[in-house]
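*Asks:* What would the 3D arrangement of this be:
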Amino acid sequence: MSRHVAVLPDDILQTIATKFNGEESAEGSATTKVLRFLRLPHPRTGLPALFFPPELPDRSKSTILEVQAVTPPNPRSWFMPEGEVMKDGQLLILTPVDPVFLLIPLLRCSCPTDNAPSNFRSAEDLFEVATSAYLQTSGSTPSQGEPTPYSSDDLLRLLSYRCIDSAMRRICEVKEITADIVVYRYSQEKTTNYLKTKVDRLAKPAICETSSTIVRQLAKDGLMDDGKEELLSSARIKAACELLSQYLSNDLYTILLTQYDFAALDAHLQTIQAEQMASIEDTPIPKAKRGKAQSQTGEAAEKKRKAPAKASTGVEKLKKVNVNGMSKISSFFQKPAK
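*Replies:* Next up is the predicted model:
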């Protein structure tokens, strides 16, 4: 079995170690060693991606981790504590992902194409309808003898995790018919409102400015100066939207952007860009570089002036004529002999 080096949250690491070691649970039964990865469509691209849904020590909660492989540009190896050398130097990073992002592209397929309101369904029925529609629209319906990038089994398996129920309630209209019968219907309005709450949270200075990349960009755009508070707030919101765009399709990202007014911020950024372009054009060329450029220009002109003119095609052909035994043209102008 191949081995990989991975980085993952500490509580997840403890849970995985417990499963691999076969330690007994509080009920006295040995925990299973089967850890299954799910191949699901990525929320933004729709391409197959790996996700890992481990059970947390707190049995009332669960989470889903996204598996990403970081491959070095040049060959690398890992030296293990046991003295073993792993030739595969890539690093696996497992990070928590909001299950709502996994549900959005799937449940959106349950809506009628004519924008008519869809019917309320139980969670099982909703997943079956959405999964079937998604596989058809994405071109992943299995052909005879051909493997699929992801299977309906992995998509339907999402419903078995506890975090999915709360995720569905965030983006679906819910009706509780009885204590045991609950029906759902995907809601674009609830989805947009939920994404806005995430934007508001990410746009808070205490969270947004923990990223040195974002802070540098805000300072570069002149938004950290005094008197730019409104523009700075708008820039934080736009940065938060860009972060969410990593897990949103293009059309859903466009819908999210329409919920905010970035006109003043865009005008400011265009002004900054115009000023930077003007400063580049007005920057004088250093004397040393200017003299060198002029020297190179003069040398090129001199070479062009001294270059011999290229002979015509007729002259080149005459040069190749064999003149052996032929009289010189001057002989035709001599006086005849007496």
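*Asks:* Going by C-alpha atoms from here, please, whenever you check contacts or count neighbours.
*Replies:* Noted.
*Asks:* Residue 128: what's it in contact with?
*Replies:* Counting by CA atoms under 8 Å, 6 or more residues apart in numbering, residue 128 touches residue 156.
*Asks:* for comparison, sequence B:
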Amino acid sequence: MSSKKKRSPNTSNDMWVVVAADSAVAAPRPQDGDPVMVKLRSPSTGVASLYMFGSGNAQVYEVKAFNEDYHSWFIGQTVHRDGKLLYITPVDPLYLLLPYMIQAAKEGKFQPLHQMLIDEDFPACTRLLNCKQTETSIGHVAEEKEVGSQKFYRYSREKTMEWLKKKVDKTVTALKNAKISVGEGVKSTTYIRVKQECDGREEDYLRYAHGLISEYISEDLSKDLLKHLQLPEVTSPKKAEPPSKKRKVSDKPVEAEEDYTKFNSTDFARKPPKKMTAAQKSLAKVDKTGMKTMSAFFSPKAKTEKAEW
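*Replies:* Okay, the predicted model is just below:
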């Protein structure tokens, strides 16, 4: 009897296949320590999300996972069953700070930044204080006061809107430089340009960039930013389209606008064919006096009384 071939041992769960920025994988200095992955509160949803702090907490990175069923990796002579592909990219720490600053602003007073970053569920959020961008960019979203050697901050909606607008403008410039089409003539799944004249509107780029930035801010901030960008509201195609206009082909299910069950009644008579066969012609010559149709034998009897319930 032939013995079953042994499978290669599975690698441990602390191994991943990662695509990361050079700054994330650079060799750390001895005094800074290794990069570390932590869970932080997502600025857009408030739920736990995975992030990574680089050496010395100088930079924070978001961790995204691309995962499909039945994927695995061959690593050396072993098979790693977890087929996820992790993407590690830098993220502005101000996005992660904003929810805490907005919450602290309800008290209406200036506070030290470390006093705002108190989260029992996500204690690693205090690492954001060590990021280089935090100290240099905090003035973009907050008013600042300095008393002695200590700095105090208070969230500013006006500054935040201007800061987010600049983010949108930079994103629009990046999309145009990369020649990424975002108009209505683009297939969403492949980003293939369908019509050259459709992908040049400034409003399309602004809306697309706004959608990208909205992935890092709360829903309320996203709505405020849309108003700040002075973008008109998107009207529903169904409301804008005249009722008499013929519907275009769509991949969405079309709701029935008529009662199609009325065509199942016996009152609906089909039009006879234009040409009759020889059998039909001979049958038409037969005397049908006193004959009943086949449907008369199967039709229900008329009820003389109404049923009581």
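*Asks:* what's in contact with stretch 36-47 of the first structure?
*Replies:* Counting by CA under 8 Å, 6+ apart, 48-53, 101-102, 104-105, 138, 149-151, 154-155, 245-250 sit against stretch 36-47 of the first structure.
*Asks:* let's see 10 Å
*Replies:* With CA atoms under 10 Å, 6 or more residues apart in numbering as the test, stretch 36-47 of the first structure has contacts from 48-54, 64-67, 100-106, 134, 138, 149-155, 157-158, 244-250, 252-253.
*Asks:* start to end distance for that stretch?
*Replies:* 19 Å (CA to CA, to the nearest Å).
*Asks:* With stretch 32-50 of the second structure instead?
*Replies:* Chord length of stretch 32-50 of the second structure, first to last residue, is 21 Å (CA to CA).
*Asks:* the strands in the stretch 51-200 of the first structure, which residues?
*Replies:* Ranges of strands in the stretch 51-200 of the first structure, per DSSP state E, counting those that start in this stretch, are 64-70, 78-79, 85-86, 91-97, 121-122, 172-176, 182-186.
*Asks:* hey, which of those strands is tucked in deepest?
*Replies:* strand 182-186 (a mean of 21; mean count of other CA atoms under 10 Å).
*Asks:* Quote the end-to-end distance of stretch 40-53 of the second structure.
*Replies:* End-to-end span of stretch 40-53 of the second structure (CA to CA): 11 Å.
*Asks:* Any buried residues in that stretch, and which?
*Replies:* In terms of neighbour count (16 or more other CA atoms under 10 Å), stretch 40-53 of the second structure has its buried residues at 40, 41, 42, 43, 44, 51, 52, 53.
*Asks:* try stretch 122-141 of the second structure
*Replies:* Using 16+ other CA under 10 Å as the test for burial, stretch 122-141 of the second structure gives 124-129, 131, 133-134, 138-141.
*Asks:* before we move on, what about stretch 217-237 of the first structure?
*Replies:* 218, 221, 222, 223, 224, 231, 232, 233, 234, 235, 236, 237.
*Asks:* so the fourth one sits right up against residue 214, yeah?
*Replies:* It stands for residue 223 of the first structure. No: contact criterion CA atoms under 10 Å: residue 223 of the first structure and residue 214 do not qualify, at 11.3 Å.
*Asks:* what is in contact with those two at once?
*Replies:* Common neighbours of residue 223 of the first structure and residue 214 (criterion: CA under 10 Å, 6+ apart): residue 235.
*Asks:* Which parts of the stretch 151-300 of the first structure are helices?
*Replies:* Under the criterion DSSP state H, counting those that start in this stretch, helices of the stretch 151-300 of the first structure are mapped to 152-157, 162-171, 188-202, 205-208, 212-220, 229-244, 250-257, 263-282, 287-306.
*Asks:* nearest to residue 316 of the first structure, of these?
*Replies:* Among those, the nearest to residue 316 of the first structure by CA to CA is helix 287-306 (20.8 Å).
*Asks:* How far does the closest one sit from its chain's centre?
*Replies:* Chain-centre distance of helix 287-306 of the first structure: 47 Å, with CA atoms, centre = their mean, to the nearest Å.
*Asks:* Run through the neighbouring helices and strands of that helix.
*Replies:* Counting contacts by 3 or more CA pairs under 10 Å, 6 or more residues apart in numbering; DSSP states H and E, helix 287-306 of the first structure is packed against no other helix or strand.
*Asks:* Distance to residue 127 of the first structure for the helices of the stretch 151-300 of the first structure - can I get that in CSV?
*Replies:* Shown next, in CSV, are the helices of the stretch 151-300 of the first structure (distance: least, CA to CA, whole Å):
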stretch, distance to residue 127 of the first structure
helix 152-157, 6
helix 162-171, 11
helix 188-202, 17
helix 205-208, 34
helix 212-220, 38
helix 229-244, 24
helix 250-257, 20
helix 263-282, 40
helix 287-306, 68
